[in-house]
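[1] I'll drop the sequence and a predicted model, then ask my questions.
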Amino acid sequence: MILDGWFWAGTVIGVLSFLTCVVMTAVRRHPADSSILSVAAVELFLLVYAGAAAFRQLGGQPLNGPGWEFWGYVLTALIVPVVAVGWAASDKTRWSNLVLAVVGPTIVVMLHRMQVIWFGQW
């Protein structure tokens, strides 16, 4: 399996989002703008990733796993940050920052699975 630049970029963004949200959970009593912006950065990365994946696949680079599974992961990953921000907008407590914190690690795990599907197993 190959962990390419897309994976590492997504990991850095996901970890930074996680750390930002955890710190804001300790500091703020309501959803912090920095937490929401960090999750928005994760969503922006995922949109670029999806576009690049479509471009790569249409350009002839094959998936080593099922296409439905890869694109299912992509679509699900795109929904996770939106749901978390929706939760934060409706729940004005400190814990909404913690809900936002879960987005980063979740996306990193999903990116790893997408890499496995794209490039194959070890």
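    Yes, it's here.
[2] from here on, contacts and neighbour counts on C-alpha atoms
    OK.
[3] Enumerate the positions of the helix or strand harbouring Ala52 that are buried.
    Assigned by DSSP states H and E, Ala52 falls within helix 33-58. Going by neighbour count (16 or more other Cα atoms under 10 Å), the buried part of helix 33-58 is 35-36, 38-43, 45-47, 49-50, 53.
[4] Just give me the closest of those to Trp118.
    Ala53 (9.4 Å; Cα to Cα).
[5] Can you show me the strands along this protein?
    Using DSSP state E, the chain contains no strands.
[6] any chance you could map the helices in it?
    5-27, 33-58, 67-90, 95-101, 103-119 (DSSP state H).
[7] Point out the most buried one among the ones you listed.
    A comparison of the helices of the chain by mean neighbour count, using mean count of other Cα atoms under 10 Å, puts helix 95-101 on top with a mean of 26.
[8] what helices or strands is it leaning on?
    Here helix 95-101 touches helix 5-27, helix 33-58, helix 67-90, going by 3 or more Cα pairs under 8 Å, 6 or more residues apart in numbering; DSSP states H and E.
[9] Would you convert those helices into JSON lines that also reports distance to Arg113?
    Below are the helices and strands packed on helix 95-101 laid out as JSON lines (distance: least, Cα to Cα, whole Å):
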{"stretch": "helix 5-27", "distance to Arg113": "10"}
{"stretch": "helix 33-58", "distance to Arg113": "14"}
{"stretch": "helix 67-90", "distance to Arg113": "8"}
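[10] structure B:
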Amino acid sequence: MIEWFTWAQIAVAVVAGLLAVALGLFGRTPDDLTMGATALVTVLLVVQVVVSLLAPAFGNTATGSALEFWVYLVTALIIPPLAIVWGLVDRTRWSTAILGVACLAVAVMLYRMYQIWFVQVA
């Protein structure tokens, strides 16, 4: 993991999540803005997978459980695409709120992955 990239991911996920939740509560249906923000969170997670695969080869290893880290990362990678599919199928304001909740859940999971990689001692 790269620390600055992790914090950037968390910031993007929080902004996207709060935006989508707010727009959903104001009655907006899923649109390019909320779907695009959730897609951006997904793309950043794919980049995180690549970084996490390559990091140990360059001496940047996790201090905590690698299995726990990868379970969090794979789960976080599944959540946003499922929320996007939900938003495409159910075109109501609650789908926009679901997109936001998915992004906020990813932000929490990224913070936990940060703790496992940098803080937690196995």
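    Looks like it arrived, so ask away. If you're wondering where the values come from, they're calculated on a predicted model, not measured in any experiment.
[11] nearest to Ala101 of structure 1, of the helices and strands packed on helix 95-101 of structure 1?
    helix 5-27 (4.6 Å).
[12] Report the inter-axis angle for that closest one versus helix 33-58.
    For helix 5-27 of structure 1 against helix 33-58, the angle by axes from the mean of the first three to the mean of the last three Cα atoms, to 10 degrees is 160 degrees.
[13] can you give me the offset of helix 5-27 of structure 1 from its chain's centre?
    Helix 5-27 of structure 1 sits 10 Å away from the centroid of its parent chain (Cα atoms, centre = their mean, to the nearest Å).
[14] quick one: that helix to helix 103-119, angle?
    When the same axes, to 10 degrees is applied, the directions of helix 5-27 of structure 1 and helix 103-119 differ by 170 degrees.
[15] start and end residues in structure 2 for the helix holding Ala52 of structure 1, please.
    Counting by TM-score structural alignment, helix 33-58 of structure 1 lines up with residues 32-57 of structure 2.
[16] hmm, back to that, quick one: the helix holding Ala52 of structure 1 to structure 2 mean distance?
    In the superposition against structure 2, helix 33-58 of structure 1 averages 0.9 Å from its aligned positions (mean Cα distance after the TM-score superposition for structure 1).
[17] Show residues contacting stretch 26-37 of structure 2.
    Contacts to stretch 26-37 of structure 2, defined as Cα atoms under 8 Å, 6 or more residues apart in numbering, come from residues 16, 19-20, 23-24, 84, 87-88, 91-96, 99.
[18] of all those residues, which comes closest to Ala62 of structure 2?
    Set against Ala62 of structure 2, the nearest of the contacts of stretch 26-37 of structure 2 by Cα to Cα is Ala16 (27.6 Å).
[19] check contacts around the residue positioned nearest the centre of structure 1.
    Centrality entry for structure 1: nearest residue to the mean C-alpha point is Ile107, 3.3 Å, by Cα atoms, centre = their mean. Counting by Cα under 8 Å, 6+ apart, Ile107 of structure 1 touches Gly10, Gly14, Ala77.
[20] Just give me which of these are shared by structure 2.
    Retained in structure 2 by both residues aligned by TM-score structural alignment, their matches' Cα atoms under 8 Å are the following of those: Gly14, Ala77.
[21] now the contacts of Ile107 of structure 1 as TSV including distance to Trp122 of structure 1?
    As requested, the contacts of Ile107 of structure 1 are arranged in TSV below (distance: Cα to Cα, whole Å):
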residue	distance to Trp122 of structure 1
Gly10	20
Gly14	24
Ala77	23
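[22] before we move on, back to that, quick one: the aligned partner of the residue nearest to the centre of structure 1 in structure 2 from Phe58 of structure 2, how far?
    The alignment partner of Ile107 of structure 1 in structure 2, by TM-score structural alignment, is Val106. According to Cα to Cα, to the nearest Å, Val106 of structure 2 stands 26 Å off from Phe58 of structure 2.
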